[in-house]
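Participant: no letters, just coordinates:
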């Protein structure tokens, strides 16, 4: 890679890192794994840089790689099932625990934990990355209708969970 390309890539990587990392943390709920995913995405972008920098599509490409790698990671590890089981166990252990309900109410990460991977990905891209429905659909390789329904389902689930937790915290 030419020296100007190296400098351009370095500037690009530094500029997209914070947003990619924030989205990755929301999607995978693990800071170390999120860092790994962003690094993998940036390495793949580096390899493809000569063709990406000229078309100006590096950001979308990098974001798509990061999301795809995250989804692949979960599929290979079957973490979604494991996490659902742990969440159910935690909920039972803290049933009726007023302090736990208050903590859950203010902790968005706990709310997001209740959502499936696809819904977390849609929320991260739509609301953290401020992407359009079409851009989100393109990155996730799904239809715009699926983006809209997953967004609606995710927000409804978050509202329901927040309402249940809030109502539970008002019992004296």
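Facilitator: Looks like it arrived, so ask away. Since the model is a prediction, treat every value here as computed from it, not as a measurement.
Participant: from here on, just use CA atoms for contacts and neighbour counts.
Facilitator: Fine.
Participant: residues contacting the residue nearest to the spatial centre of the chain?
Facilitator: For the chain, the residue nearest the mean C-alpha position is residue 27 (2.3 Å; Cα atoms, centre = their mean). If you count contacts by Cα atoms under 8 Å, 6 or more residues apart in numbering, residue 27 has them with 70, 117, 120-121, 124.
Participant: and it, what helix or strand is that in?
Facilitator: Taking DSSP states H and E as the criterion, residue 27 maps to helix 3-28.
Participant: which positions in that helix come out as buried?
Facilitator: For helix 3-28, the neighbour count (16 or more other Cα atoms under 10 Å) marks 9, 13, 16, 20-28 as buried.
Participant: kindly report the same for stretch 142-151.
Facilitator: For stretch 142-151, using 16+ other Cα under 10 Å, the buried residues are 144, 146-148, 150-151.
Participant: starting at the chain centroid, how far to stretch 76-95?
Facilitator: Remark: stretch 76-95 is offset 18 Å from the chain centroid, using Cα atoms, centre = their mean, to the nearest Å.
Participant: touching stretch 39-50 from outside, list them.
Facilitator: Taking Cα under 8 Å, 6+ apart as the rule, stretch 39-50 contacts 1, 5, 9, 13, 52, 58, 61-63, 65-66, 69.
Participant: restricted to helices, list those.
Facilitator: 5, 9, 13, 52, 58, 61-63, 65-66, 69 (DSSP state H).
Participant: take this one as well and set it beside the first:
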């Protein structure tokens, strides 16, 4: 790449890195993995920067690359580790915790229980604001698949949130 192309990529990276990182976090539920996944998406974009004809479609390219990376990463054997029931160090209960923080934590705990493809559909559909056709284009599947994965993902999320809210009520 020449200097001008490097500068264009650097400007795009600076402008979009936090949004891509947040989207990755919503898909995987772990900030460290989100950093790695966002980096993977930006590396793929940098590698193909010269081939991108429509610079207006960069967000779509990064979104698709990120979604594929999340799904591929979930298939790797070391990602099948199971979390322990209790953490070795429990956090101190703070009565001043804001409701939005506890709601976000509950949502993220629920999202972690949704399978990766369904989670990706939910994040793209409801948090990124894509329509069914847009999600189908990103995930390279049919609109029917998006609809069914969305329905199943929402059912799993509702069940998980019911469990999470039940745990909070019994505490």
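Facilitator: It's in. The model shown is predicted, which means the values in this text are computed figures rather than measured ones.
Participant: superposed, what's their TM-score?
Facilitator: In this superposition the chains share a TM-score of 0.77, using TM-score structural alignment, normalised by the length of structure 2; 158 aligned residues with a Cα RMSD of 2.7 Å.
Participant: coming back round to it: and the buried residues of stretch 142-151 of structure 1 as JSON lines, adding distance to residue 171 of structure 1 and secondary structure?
Facilitator: Shown next, in JSON lines, are the buried residues of stretch 142-151 of structure 1 (distance: Cα to Cα, whole Å; DSSP: H, G, I helix; E, B strand; the rest coil):
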{"residue": "144", "distance to residue 171 of structure 1": "41", "secondary structure": "helix"}
{"residue": "146", "distance to residue 171 of structure 1": "38", "secondary structure": "helix"}
{"residue": "147", "distance to residue 171 of structure 1": "37", "secondary structure": "helix"}
{"residue": "148", "distance to residue 171 of structure 1": "35", "secondary structure": "helix"}
{"residue": "150", "distance to residue 171 of structure 1": "32", "secondary structure": "helix"}
{"residue": "151", "distance to residue 171 of structure 1": "31", "secondary structure": "helix"}
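Participant: so residue 38 of structure 1 is in which element?
Facilitator: helix 31-55.
Participant: go on, residue 161 of structure 2?
Facilitator: With DSSP H and E as the test, residue 161 of structure 2 turns up in helix 143-170.
Participant: what packs against that helix?
Facilitator: Contact here means 3 or more Cα pairs under 8 Å, 6 or more residues apart in numbering; DSSP states H and E; on that basis helix 143-170 of structure 2 packs against helix 99-112, helix 116-122, helix 132-139.
Participant: the helix holding residue 27 of structure 1 vs structure 2 - mean distance after superposition?
Facilitator: Helix 3-28 of structure 1: mean distance to aligned residues in structure 2 after superposition is 1.5 Å, counting by mean Cα distance after the TM-score superposition for structure 1.
Participant: and the buried residues of helix 3-28 of structure 1 as a markdown table, adding distance to residue 128 of structure 1?
Facilitator: Below are the buried residues of helix 3-28 of structure 1 laid out as a markdown table (distance: Cα to Cα, whole Å):
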| residue | distance to residue 128 of structure 1 |
| --- | --- |
| 9 | 23 |
| 13 | 18 |
| 16 | 13 |
| 20 | 9 |
| 21 | 11 |
| 22 | 8 |
| 23 | 6 |
| 24 | 10 |
| 25 | 11 |
| 26 | 9 |
| 27 | 11 |
| 28 | 14 |
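Participant: nearest residue to residue 84 of structure 1 in space, please, no chain neighbours.
Facilitator: Closest residue to residue 84 of structure 1 apart from its sequence neighbours, by Cα to Cα, 6 or more residues apart in numbering: residue 114 at 7.4 Å.
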